[in-house]
Each structure stands twice: as structure tokens, then as C-alpha cells.
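In: Provided below are the primary sequence and the corresponding predicted coordinates.
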Amino acid sequence: MKLTILGGGGFRVPLVYGALLRDTHDVRVDEVALHDVDAARLDAVAHILAQLGEGRPEAPTVTATTSLDEALEGADFVFSAIRVGGLDGRTADERVALDLGMLGQETTGPGGLAYGLRTIPVALDVAERVRRLAPDAWVINFTNPAGMITQAMQGVLRDRVVGICDSPIGLGRRAARALGYAPEQTRFGYAGLNHLGWLQTLVVDGRDVLPTLLESPERLLGIEEGRLFGPDWLATIGAIPNEYLYYYYFTRDAVAAIRGSAETRGEFLLDSQTAFYEKVCAAPDSALALWTAARRNRDETYMAEARSEGEARDETDMGEGGYEGVALAIMGAIARGERASMILNVRNRGGLVGLPDDAVVEVPCTVDASGPVPLVPTQLTGHPLGLVQQVKAVEELAIEAAITGSPTIALEAFALHPLVDSVTTAEALLTGYRARIPSLDQVFR
């Protein structure tokens, strides 16, 4: 099978290739095509993959190209992890909002809207090319904001686009282990949107054991979400939120922490990854060792603004397979008919009451040769439902604005986002983003 990776010069591509190396089934990916607009980064990643597969005759062959059509031709699966505007765009996503006193974060709030607006036209072009060059391919989308981009691409490819994220499965695993259960023993009652969901039940042998965890501050403090939100707040809301909900429940704290840092997350990654790729270019024989060290540093500093000074990330969480494991499981289930269960971004189809049927939601699914099938989800009520409805309405406005090139609709999306405090601020955000990010400004031209 042929797997095409869009954003093939990206830092996390070796994680996907490493997962492929661990797949020993007769029916597996044996050809990987990397595509990126940055030839130097493509070359660096190709060196890393070559060293990962060294001495392994079963390792998938790797080709690298800056031609999108060449990469897509004949693909069985397409993994999309593109970053339109690069890390320079991400730093602008963060800084424009922070300068206005708003949350500056890659996928949540105004930064996520700016990222989505400039990415959707590119994602739609990719979808059209997949339809023409690889009509039987499945697209596995990891491009952020994942729910919004997946929904836009489904307008072209329908259900053959599936969005993935490693946050929900990581949350479920941590909650299960906090109670002494193996994750495979449990069923996660998780529902919401990408980066906006809640674990509401944790079922073992037909019994919901999540209340036991919520009643135990000591156990909660043993997992990242317990330390992030605090046992009292989790007990109050009766659920465990996705880590990204920190930016909604503790907005003022998050903004203060980010503004008080020497640099934003995007600025940190821009500096560290620029240095990394330069080192690989200078010493390609050491590419794998350089990548391993840089990856460790990147993982340890993830969401640092939400942790106390000196608090380290959970070692188990960092060591487990994340989105690359989910991607491999999807490909295996579809290609080999191996029934699997996972939390995915898929079309709602009436599953979550109160959301449109064609809205992309993040819910537990089963996957087999026919693709993902959403399970009957744990319903959202109260403030989670209201928040999800509002954010989904904003996402749909952003999709419409990107497709039509309407700055008026884009302004409406910014103004109605729950993390933007006024129409005046929304106007300043849109103006600032258009001035700082050429690829976003081009959407409206």
C-alpha cells in the first residue's frame, strides 16, 4: 500500500514512519511518499527516515517530492499534517491575539480561527486533487484545527476524510490507569469537538467508575488533567475535560502565563526547529540522534503555560504512541478489516443531539473495512452542549468565509467566538491577522 504524507518535511513525520516499522502484517504500507513545499526540510526528514529503517529490509521505501500531484498519484492513504504559513504564521496567530489581551494559542480561540481561515482553501485544493488522482484513497487529517479542516474537506470527499487527535485517547488512558484498570478493559464515554470534549463516563464491566475517580483528589492529582484543572473543579463539573479546555475554564490564567513567558509556544518552536533543521543540514549522518534529542525537548515543554513552574509532564504520557498510533490503527482496520475502537473526528449524523448532522464531532467509533462508524455517544448537556454549539457555529462561519472569501463572514466568526470579548476586538483581530499573515490576507483577495 502507498501512504502519502502531506507536510512530509514536518518534525513529527518520523513518528509515523516509526509506527509503520512496527507493523509486521502481510498487508501493510510498503511505500511512503513525502510531500512538502520546503525541499530542505524534506531532505532532512528523508535522512531521519533512512536512519530509522537502516538494516531493516522490510522498511517501507521512501520518496520525497515537492510535486503534490506526484505524491498523491495512486495513494491508498493520505496523511495530512500541513502548516499553511509555517511557524511564522503560528507566531502571528499567537501574538496578534496576545497584543489585544486575547488568548494566543494555535488551535483554540482567535489563533485557531486565523489558522483555519488560511488553511481551508489549501485543504480543499488537496481534497480536489485526491478525488482526481487517488479516488479510492482515505484521507487521515491531522492538520489543525482538525475538526474544522476535516469538515471542510468532507464537502469534497465526504466520509473518506477522518480527523484524528491524540488528546482524547490519552485522557481516557490516564483516567483508567488512575483507577488501576488497563485502558483496554474500559469504554470511554467521551464526546465533543476536537480540542473541546469531555470524558463523562468510564465504563468497566457495565459499571461507570468515573465517579470513583472524581471523588478521589489523590488519584486525580496523579494525572495531568487533575493537576491542570484541580480536583475541586473536576468534582464540580462531574467530568474530566480535554486539556485544551484549560483555555476556556482558566482563560485569564492562561493569557497571563503566556504573556509572562519570554516567548510564545510558536516562537519557541520556530527557534528550536530552525536550529534543528540547520543542524541536520550540516550533519546529515547525525539526523536521527539530533531529532531524538529535539523531540524530547519539544514534548517536555508542551502546554508548559498550564503547569506549575518546575512541573514535568507525565513520563507515561510522553512515552505512549499518540496520533501516529491512531493513524496506523485506522489504516490497519480499513485495509485489513481489523475491527478497532478509537475516538475520531467524524460526521455527526444525529449522534450528538443539538448539533447538525453534517457537523464534524469527536466521538468514539468503531472502524473496519468500510471505514469509521460512530457509536451512540454520551450526550452533552448543560454548559458543555452550549459551548460546543457556539464553537461549532463559529467553525461553520469560518469555513464559509474561507470558501467565499468574505471578510464580513470572517469578522462574524471572530466576534461570536466565546474567547473574543467584543465586536471591536474582532475587527482588530481580523485586521491584525491580515496585516501579519500574507496567506490569510490572500483568502479575501
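Out: Received it, and whenever you're ready, just let me know what you need.

In: all contacts plus neighbour counts: C-alpha atoms, from now on.
Out: Will do.

In: where exactly do the strands run in the stretch 201-350 of the chain?
Out: Secondary structure of the stretch 201-350 of the chain (DSSP state E, counting those that start in this stretch): strands at 207-208, 240-241, 340-347.

In: so which of the ones you listed comes closest to V361?
Out: strand 340-347 (5.3 Å; Cα to Cα).

In: can you list contacts of that closest one?
Out: Applying Cα atoms under 8 Å, 6 or more residues apart in numbering, the external contacts of strand 340-347 come out as 146-147, 150-151, 159, 162-165, 168-169, 190, 193-194, 326, 329-330, 333, 357-368, 372, 374.

In: my read: I258 touches T264, true?
Out: Yes - using Cα atoms under 8 Å, I258 is in contact with T264, at 6.3 Å.

In: sorry, back to before: need the strands of the stretch 201-350 of the chain in a markdown table (columns: distance to Y17 and mean neighbour count).
Out: As requested, the strands of the stretch 201-350 of the chain are exported to a markdown table (distance: least, Cα to Cα, whole Å; neighbours: other Cα atoms under 10 Å):
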| stretch | distance to Y17 | mean neighbour count |
| --- | --- | --- |
| strand 207-208 | 37 | 14 |
| strand 240-241 | 31 | 26 |
| strand 340-347 | 20 | 25 |
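
In: returning to what we had before: report the buried members of the contacts of strand 340-347.
Out: Buried positions within the contacts of strand 340-347, assessed by neighbour count (16 or more other Cα atoms under 10 Å), are 146-147, 150-151, 159, 162-165, 168-169, 190, 193-194, 326, 329-330, 333, 359-368, 372, 374.

In: Return the distance of stretch 335-347 from the chain's centre.
Out: On the basis of Cα atoms, centre = their mean, to the nearest Å, stretch 335-347 sits 17 Å off its chain's mean C-alpha point.

In: What is the burial count for G89?
Out: 24 (other Cα atoms under 10 Å).

In: which non-adjacent residue is nearest it?
Out: I437 (6.0 Å; Cα to Cα, 6 or more residues apart in numbering).

In: got the contact list for the one you found?
Out: Applying Cα under 8 Å, 6+ apart, we find I437 in contact with 85, 89, 92.

In: between these, which is nearest W138?
Out: Nearest member of the contacts of I437 to W138, counting by Cα to Cα, is G85, at 25.2 Å.

In: ok, the closest one - how many residues close by?
Out: 17.

In: Now it: closest residue in space that isn't a chain neighbour?
Out: In space, G85 is closest to S439, 6.3 Å off (Cα to Cα, 6+ apart).

In: Contacts for whichever strand or helix holds the one you found, please.
Out: Secondary structure assignment for S439, by DSSP states H and E: helix 438-441. If you take Cα under 8 Å, 6+ apart as the criterion, helix 438-441 is touched by 84-85, 114, 117-118, 433-435.

In: Against that first model, consider the following:
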Amino acid sequence: MKLTVVGGGSTYTPELIDGFARLRDTLPVEELVLVDPAADRLELVGGLARRIFAKQGHPGRITTTADLDAGVADADAVLLQLRVGGQAARQQDETWPLECGCVGQETTGAGGLAKALRTVPVVLDIAERVRRANPDAWIIDFTNPVGIVTRALLQAGHRAVGLCNVAIGFQRKFAALLDVAPHEVHLDHVGLNHLTWETGVRLGGPEGEDVLPRLLAEHGERIAGDLHLPRPLLDRLGVVPSYYLRYYYAHDQVVEELREGPSRAARVAAMERELLTMYGDPELAEKPALLAQRGGAFYSEAAVDLAAALLGGAGSPYQVVNTLNRGTLPFLPDDAVIEVQAAVGANGAVPLPVAPLNPLYAGLVANVTAYEELALDAALRGGRERVFEALLAHPLIGQYAYAETLTDQLIAHNREHLAWA
């Protein structure tokens, strides 16, 4: 089995490598290729990756290359974890929207649209090259904004599934609170990427006992604290929203917080410099503890599980993924991409049935889905008017004066990445 990681020079990669090494019985990788144009980073990450495999006794071979076509040749699955424009572009995404009093964030709002516009054309080019190399290869997308990128891939006919670590993070957190093994926790997880709610927490599988009310009663304060949302709000909702719902439920408070402190991008850039120094230590043969602060917790477990299921291995039969709606949420188009529990196997991901969604959540899901459709159109066809329409449709923006200003700022800050600008 050959797997390729595009964006293999990312500081995330040792987390992924550690999972491949620990879970080799689930996903027996024989060859792992790390592809990245940044030769200096790739050398550091590749060296640590080989040492991790060696220390854990993994027999697989790890190679590195800047040649995408060589890297994806004969690959059974390709994982995408790239960041077009790097942390410098992310820093911009997180700052210029604040000038209008809008959230500055790399996956939602104006910053998220900027990232989508930079990313979609690059990902589609990569996917076409994967298809030419092996039409049967699976593409697993971890590149944000996952929902829009996955929709672009599926709309172009690629064998693709989107992946996010929010659900597995909740699964592990709830398992610890309930004192059970993670595999015993099944989430009723529903929504769009970075716009999801846990409407049930079941023990043993999709038909198991729903213990969410008990979790909220006994551990609501801790859960609310982790989400930076007030406990009474969770009690009123009766569900657990993802952390990203804070950008909607406490928008103005978040804007003030973002204006006060250093951006997440600045903190991550500093962390990355420290991590790359660590990766260069020839004695280091495990992922450093600092990597846990980088983000992407449990990404490796989720990626291994998904790849194993898609490639006919020992992956879990039910997994939270980003895939086509296909009538699952009847108020959305069939070709919308939703994030839900799905049955995953060699033929892809098929969403499990979802209970009718409370209008309190359904309205927001419908709104953001419409934005994502407009965002994808802007990413594919370009043009100032399409960017403006997407921003006007986004519930975190919505006012025409803001949309006009943010459109000009987005184009100005991203001109080098926009072929049409």
C-alpha cells in the first residue's frame, strides 16, 4: 500500500507519522511519500518521520520529493494538508476583516473565503494529476475550508472524502468524561464543516443509549469552558456546538478578543519555528509534546481510520466525514457537502440517517450552505462581483457596505494567488 501526503513538510506531519506507526495493523503502509515544494522543511520533517518509524519498528519506507507527479504515481490514497500562501496569508486572513468589525478567521467569514479562493484551484490541479496517475486513488482532504474544498473535488468527479478532527476530539473528550473506551462513543454529529452540533452521544453505536443529557448535567461546566461559551447557553440548547459556533453565538465578543491579542497565525508561526528546530535534532525520534498545541489533535487516528476503511482494511464502519448530502438534510441540495456520521467502505462514504434538524440549527446550516455554493463559484470562475455576493451571503458579514469593503481588501491581499485579479 502506498500513501502520499501532499503538504508533507507541514509541522503537522509528525502527528500523522506517529499514527501510521502506532496503527500499522489497521493501515499497513508499505510506502509513504511526503510531497512539498519547501525543501528545507521537507528535509527536517522527513528525517524525523523516518526516525519515528524506525523507533516504533515500522517496516515501511518513507521518501520525500518536491515532484508532485512522482509523489502521487501509483498511490492508493493521497492526503491533502496544504496551505496556499503559508502562515503569512493566514496572518492576513485573521487581521484585515477586523477592520470592519468582522471575525478574522482562516476558515470562516471573509478570511475563510480568501483561503477558499487561494486553495480550490490548487487542489483541483493536484486532484487532476492524481487522477491521471491512478484513477482509483482516494483523495482525503484535510485542507481547509474542508467543506468547500471537498465540494469542489466531488463536483469535479474525484474520489474524495473530507476529514476534520472536531468530531474525534469530542469523541475522545466525552469518552474520558464517561470513563469508557473511545470506540464505545458514537456521536450524533450533524451540520457543515466547522458548523456542527452534537445532538446525541450514544454508547455502543448508532442505536445505543443517548447519554448527552447526563453529560451536560454532570459535566456541562467543563464542556462549556472548553468551548468558551456560557454554561446556561448549553443548557438552553440541549446540544454541544463545535468551538467554531462561538464565531456566530458570540461574534462581537470574539472580535474584541481578536483585536486585543496576537493572532493565532502569529502564535502558530512562532510555534512552527520552534518545532522545526526540534525536528532537526537527530536524537529526536518521537513527536514532541509541543506539537499538541499546534492543533490537529487526533488527526492521525482519524486519517488512519478513514484511509483503512476506504482501502478495504480494518477501519471503523461508521465515521464522521464530509461527503455529499444526497437527501440526508432534505432542506439542502443533494450536492451540498455535509459533515455527519457515514458508513465508510471501499465505495466511499454514505451518510447515516439524521433526525429532523431543529430550525435553530437548520436555518444557519442552510444560510452557510448557500454561502459555500457562492464561494465555490467565486473560486472556480473568479470575478469581483462573485466575491462580493459570497461575502454578502455570509451570516457573519451580511451588510452590503461591509461586503464592498471586504471584497476590495480580499482582492488586494490575495492578488498574487488569484489568476483573474
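Out: Arrived safely, thanks for sending. Fair warning: this is a prediction, and the values are worked out from it, not measured in the lab.

In: Please state their TM-score.
Out: Scored against TM-score structural alignment, normalised by the length of structure 2, the superposed chains reach a TM-score of 0.92; 417 aligned residues with a Cα RMSD of 2.2 Å.

In: picking that back up, filter the contacts of I437 of structure 1 down to just the ones in helices.
Out: Among the contacts of I437 of structure 1, the ones falling in helices (DSSP state H) are 89, 92.

In: for the contacts of I437 of structure 1, which one is nearest R28 of structure 1?
Out: Of all these, the one with the least separation from R28 of structure 1 (Cα to Cα) is G85, at 33.1 Å.

In: residues contacting the closest one?
Out: Residues near G85 of structure 1 by Cα under 8 Å, 6+ apart: 118, 437, 439.

In: pretty sure the first one belongs to a helix, no?
Out: Yes - residue assignment for R118 of structure 1, taken from DSSP: H, G, I helix; E, B strand; the rest coil, places it within a helix.

In: per the alignment, it corresponds to what in structure 2?
Out: Using TM-score structural alignment, the equivalent of R118 of structure 1 in structure 2 is R118.

In: Tell me the buried residues within the contacts of helix 438-441 of structure 1.
Out: Counted by 16+ other Cα under 10 Å, the contacts of helix 438-441 of structure 1 give 84-85, 114, 117-118, 433-434 as buried.

In: Same list (those residues) but as JSON lines, adding distance to M102 of structure 1.
Out: Output for these, formatted as JSON lines (distance: Cα to Cα, whole Å):
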{"residue": "V84", "distance to M102 of structure 1": "22"}
{"residue": "G85", "distance to M102 of structure 1": "21"}
{"residue": "A114", "distance to M102 of structure 1": "13"}
{"residue": "L117", "distance to M102 of structure 1": "18"}
{"residue": "R118", "distance to M102 of structure 1": "20"}
{"residue": "Y433", "distance to M102 of structure 1": "13"}
{"residue": "R434", "distance to M102 of structure 1": "17"}
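
In: which among the residues you listed gets closest to K279 of structure 1?
Out: G85 (22.6 Å).

In: A379 of structure 2 is in contact with L117, isn't it?
Out: Yes - with contact defined as Cα under 8 Å, A379 of structure 2 reaches L117; the gap is 4.5 Å.

In: how much space is there between the most centrally placed residue in structure 1 and N141 of structure 1?
Out: Nearest residue to the geometric centre of structure 1 (Cα atoms, centre = their mean): C165, 4.6 Å. Noted for C165 of structure 1: a distance of 9 Å to N141 of structure 1, by Cα to Cα, to the nearest Å.

In: Could you do E278 of structure 1 as well?
Out: In this view, E278 of structure 1 and N141 of structure 1 are 28 Å apart by Cα to Cα.

In: And these two? Which one has more around it.
Out: Taking neighbours as other Cα under 10 Å, E278 of structure 1 and N141 compare with N141 leading, 26 against 15.

In: for that one, what are its contacts?
Out: Counted by Cα under 8 Å, 6+ apart, N141 of structure 1 has contacts 79-81, 149-150, 161-164.

In: what about R90 of structure 2, neighbour count?
Out: Using other Cα under 10 Å, R90 of structure 2 has 26 neighbouring residues.

In: what do you get for A369 of structure 1?
Out: Residues near A369 of structure 1, counting by other Cα under 10 Å, number 15.

In: My guess is it contacts A333. True?
Out: Yes - assessed by Cα under 8 Å, A369 of structure 1 is found in contact with A333 at 6.0 Å.

In: any residues in contact with both of the two?
Out: R339.

In: and A366 of structure 2, what does it touch?
Out: Neighbouring residues of A366 of structure 2 by Cα under 8 Å, 6+ apart: 331-332.

In: related to what we said a few turns ago, tell me which of the contacts of N141 of structure 1 are still there in structure 2?
Out: Retained in structure 2 (both residues aligned by TM-score structural alignment, their matches' Cα atoms under 8 Å) from those: 79-81, 149-150, 161-164.

In: and the end-to-end length of stretch 34-45 of structure 2?
Out: 9 Å.

In: An error on my part: the question was meant for stretch 189-203 of structure 2.
Out: Termini of stretch 189-203 of structure 2 sit 14 Å apart (Cα to Cα).

In: and what of stretch 13-33 of structure 2?
Out: 11 Å.

In: Buried ones in that stretch, by neighbour count?
Out: By 16+ other Cα under 10 Å, the buried positions in stretch 13-33 of structure 2 come out as 13-24, 26-29, 32-33.

In: pretty sure L245 of structure 2 is in contact with L195, am I right?
Out: Yes - under the criterion of Cα under 8 Å, L245 of structure 2 makes contact with L195 at 6.2 Å.

In: of these two, who's got more company?
Out: Set L245 of structure 2 next to L195 and count neighbours by other Cα under 10 Å: L195 wins out with 23 against 17.

In: re the thing from before, the strands of the stretch 201-350 of structure 1: which one's closest to A293 of structure 1?
Out: Of all those, strand 340-347 comes closest under Cα to Cα, at 29.9 Å.
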